[in-house]
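Participant: Prediction below, plus the sequence it came from.
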Amino acid sequence: MNNDPKFIKLVTVSDRVKYDLITSMFEEDEIPFIVKDDEAGSIMRIIGGSSIYGATIYVPDFIYEKARNLVADAFDGIKFDNYEPEEEI
C-alpha cells in the first residue's frame, strides 16, 4: 500500500516576486511543495537563478485547502489552477 501523498496543482505564477513569496510562506509554514517550471524554465533557473517562464506549484492533497487559503490571503484576486493531480514524474 502506497502512503505517499498525491500532489495537486495549486497555482502557476510567472512573477518572480509571487513565486518567492509563495515558496517562502510554504517553507515557513512547513507546507511541502513541488515546483515544475514551464517551457525551458528549469534550465534558465539553474543557469541564471530565475526564469522568464511560469512555474507551477503543487501541494499535497491533504493540505491543499490550507495552502490555497494562505496564498489567497496574501494575493488578492490570484487565479488558481484547476484541481488536478500531478502527473507521474
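Facilitator: Thanks, I have it. Keep in mind the model is a prediction, meaning the values are calculated, not measured.

Participant: okay, CA-based contacts and neighbour counts for the rest of this
Facilitator: Will do.

Participant: Give me the residues contacting the top helix by length along the chain.
Facilitator: For the chain, the longest helix by residue count, based on DSSP state H, is helix 16-28. Residues outside helix 16-28 that contact it (Cα atoms under 8 Å, 6 or more residues apart in numbering) are Val13, Pro32, Phe33, Ser50, Ser51, Ala55, Ala67, Val71.

Participant: Next one for the comparison:
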Amino acid sequence: MFGKKDSDNKQDSDLILLRTASNNYELGLIEGLLEDHHIPYLVQDRGVGGYLRIYAGSSIYGTDIMVGKTYFDQAKAIMDEVDWDETSQVSEEELEKAAQEAAVDETE
C-alpha cells in the first residue's frame, strides 16, 4: 500500500497520524482493531522510544500509528468507538490476568 508509485494511488501513500499510543496495551488494542478491519497502518516510535520498547518493554515517549489518507476516516470512526479513558485505567494485574487467560485459551 505505502510503496505504490502510480499516481492513482498517491493518496494511499500520504500518511496521516491516527493516534499516539501511550503504552503497550493501547498500542496492541489499536493494532488489533486496525488488523480486524483490514486497515493497513504504520507504527512509528517517537525519539528513542523504539530502543526503549525493545530494551525495557515499553516507551515513555509514545508510539504514533499512521494510516493512509484513504483509510483515515474509517480508522478514525473505529477509534472513536473506543472509550480511551477506560482503557487507560486498566491495572497491570488485570493485564497480566488477561494475558494468562489468553495463553490458556490458545493451548486448549
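Facilitator: Great, that's in hand. On a predicted model such as this, the values are computed, not experimentally measured, just so you know.

Participant: quick one on the thing from earlier: matching residues in the second structure for the longest helix of the first structure?
Facilitator: Counting by TM-score structural alignment, helix 16-28 of the first structure falls onto residues 24-36 of the second structure.

Participant: all strands for the first structure, in order.
Facilitator: 7-13, 34-37, 55-60 (DSSP state E).

Participant: Output those strands in a markdown table, with distance to Asp76 of the first structure and mean neighbour count appended to each entry.
Facilitator: Conversion of the strands of the first structure to a markdown table gives the following (distance: least, Cα to Cα, whole Å; neighbours: other Cα atoms under 10 Å):
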| stretch | distance to Asp76 of the first structure | mean neighbour count |
| --- | --- | --- |
| strand 7-13 | 14 | 22 |
| strand 34-37 | 22 | 17 |
| strand 55-60 | 18 | 22 |
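
Participant: Can you add distance to Arg45 of the first structure and give those strands back as a markdown table?
Facilitator: What follows is those, written out as a markdown table (distance: least, Cα to Cα, whole Å):
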| stretch | distance to Arg45 of the first structure |
| --- | --- |
| strand 7-13 | 14 |
| strand 34-37 | 9 |
| strand 55-60 | 10 |
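
Participant: out of those, nearest to Phe75 of the first structure?
Facilitator: strand 7-13 (11.5 Å; Cα to Cα).

Participant: Tell me the helices and strands packed up against the top helix by length along the second structure.
Facilitator: When the second structure is parsed with DSSP H, its longest helix is helix 92-107. Contact here means 3 or more Cα pairs under 8 Å, 6 or more residues apart in numbering; DSSP states H and E; on that basis helix 92-107 of the second structure packs against no helix or strand.
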